[in-house]
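# kindly generate the corresponding structure for this input.
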Amino acid sequence: MSTVPHSNDVLPGDVAMINLPEVSERLGISVTRVHDLLREGVLLAVRRGGVVVVPAIFFDDDGEVARFLPGLVSVLRDGGFRDDEILRWLFEEDDTLPGRPADALHGHLAREVIRRAQAMAF
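The predicted structure follows:
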């Protein structure tokens, strides 16, 4: 069993993914540091096709981790949500946003996503 933190793959099959060496390259850090980011909740990963991967949408246009993702994960973890539940919620269509919370993290609706996460967690 892998010691790299990851969840079961609860994501739709069309979600673009990045393997850990690519994440390492994007962020300019070692793969073991990427493992630390996964443990800390800065990033979340799933095992897909036998490989641990991170959703590409978790990165901004500059290749950095999306600004609001770590706080969102922290809020939901503190509220008792498991990582697979967080991932499922992030990639579930929500007509009131509109779209998915994961998409909204990159725009003017990011604070609304955080507010909703806080309400769900408490």
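# please count neighbours and contacts with C-alpha atoms only from this point.
Fine.
# would you tell me which helix is longest in this structure?
Under DSSP state H, the helix in the chain containing the largest number of residues is helix 110-121.
# next, the most centrally placed residue in the chain: secondary structure please.
When Cα atoms, centre = their mean is applied to the chain, the residue found nearest the centroid is L44 (4.4 Å). Going by DSSP: H, G, I helix; E, B strand; the rest coil, the secondary structure assigned to L44 is coil.
# my read: it touches L38, true?
Yes. Using Cα atoms under 8 Å, L44 is in contact with L38, at 5.6 Å.
# overlap of the contact sets of those two?
P5, H6 (Cα atoms under 8 Å, 6 or more residues apart in numbering).
# here is a second sequence; please produce its structure as well for comparison:
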Amino acid sequence: MTQIDPETDALVGEWLTLREAAKALDTSPNRVKQFIRDHKLLGFIRAGELSIPATFIRDGEVVKGLPGTLTVLADCGFTDQESLRWMFTPDDTLPGAPIDAIRADRGTEVRRRAQALAF
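Predicted structure coming up:
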């Protein structure tokens, strides 16, 4: 796992530790690590502990549309840190940040924009 840079950390805001994320998803910490390996979630080292952005989890599940978007960004050559920064950077044309649009069930538009980054 990668250490989070302070600028990206500030963009994200609220984080969950590995154990908190596992509890929120009603699963084991090992399963959360598998979600990270499978690009269903992103995890970073913060204050010496593996952490996940809190907005990636809602109602006991990974936010719908997030895994597909993370896969598209990885396929475009984005690192995990670049993907995270992109997901949380406000975009006036959405409006809001891509993660806000995904949480508002507008993931298709977000993935379309992510795919365009590859060209």
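# about what we covered before: list the contacts of the longest helix of structure 1.
Helix 110-121 of structure 1 has contacts (Cα under 8 Å, 6+ apart) with F68, G71, L72, V75, L76, D78, G79, G80, F81, P101, A104, L105.
# so the first one is in contact with D103, correct?
This means F68 of structure 1. No. Applying Cα under 8 Å, one finds F68 of structure 1 not in contact with D103, separated by 11.5 Å.
# what segments of structure 1 are strands?
17-19, 46-48, 51-55 (DSSP state E).
# who are the packing partners of the second one?
The helices and strands touching strand 46-48 of structure 1, judged by 3 or more Cα pairs under 8 Å, 6 or more residues apart in numbering; DSSP states H and E, are strand 51-55.
# what about the aligned residue in structure 1 for R85 of structure 2, neighbour count?
For R85 of structure 2, the aligned position in structure 1 is R88, judged by TM-score structural alignment. Residues lying near R88 of structure 1 (other Cα atoms under 10 Å) number 14.
# OK, contacts around R88 of structure 1?
V10, L11.
# same check, this time on L25 of structure 2
I57, G60, E61, V62.
# chain neighbours aside, what residue packs nearest to P101 of structure 1?
Excluding the flanking residues, the one nearest P101 of structure 1 by Cα to Cα, 6 or more residues apart in numbering is L90, at 4.9 Å.
# okay, the one you found and V51 of structure 1: tell me how far apart.
Counting by Cα to Cα, to the nearest Å, the gap from L90 of structure 1 to V51 of structure 1 is 21 Å.
# translate I36 of structure 2 into the numbering of structure 1.
In structure 1, I36 of structure 2 lands on L38 (TM-score structural alignment).
# give the contact list for that match.
Counting by Cα under 8 Å, 6+ apart, L38 of structure 1 makes contact with V4, P5, H6, L44, A45.
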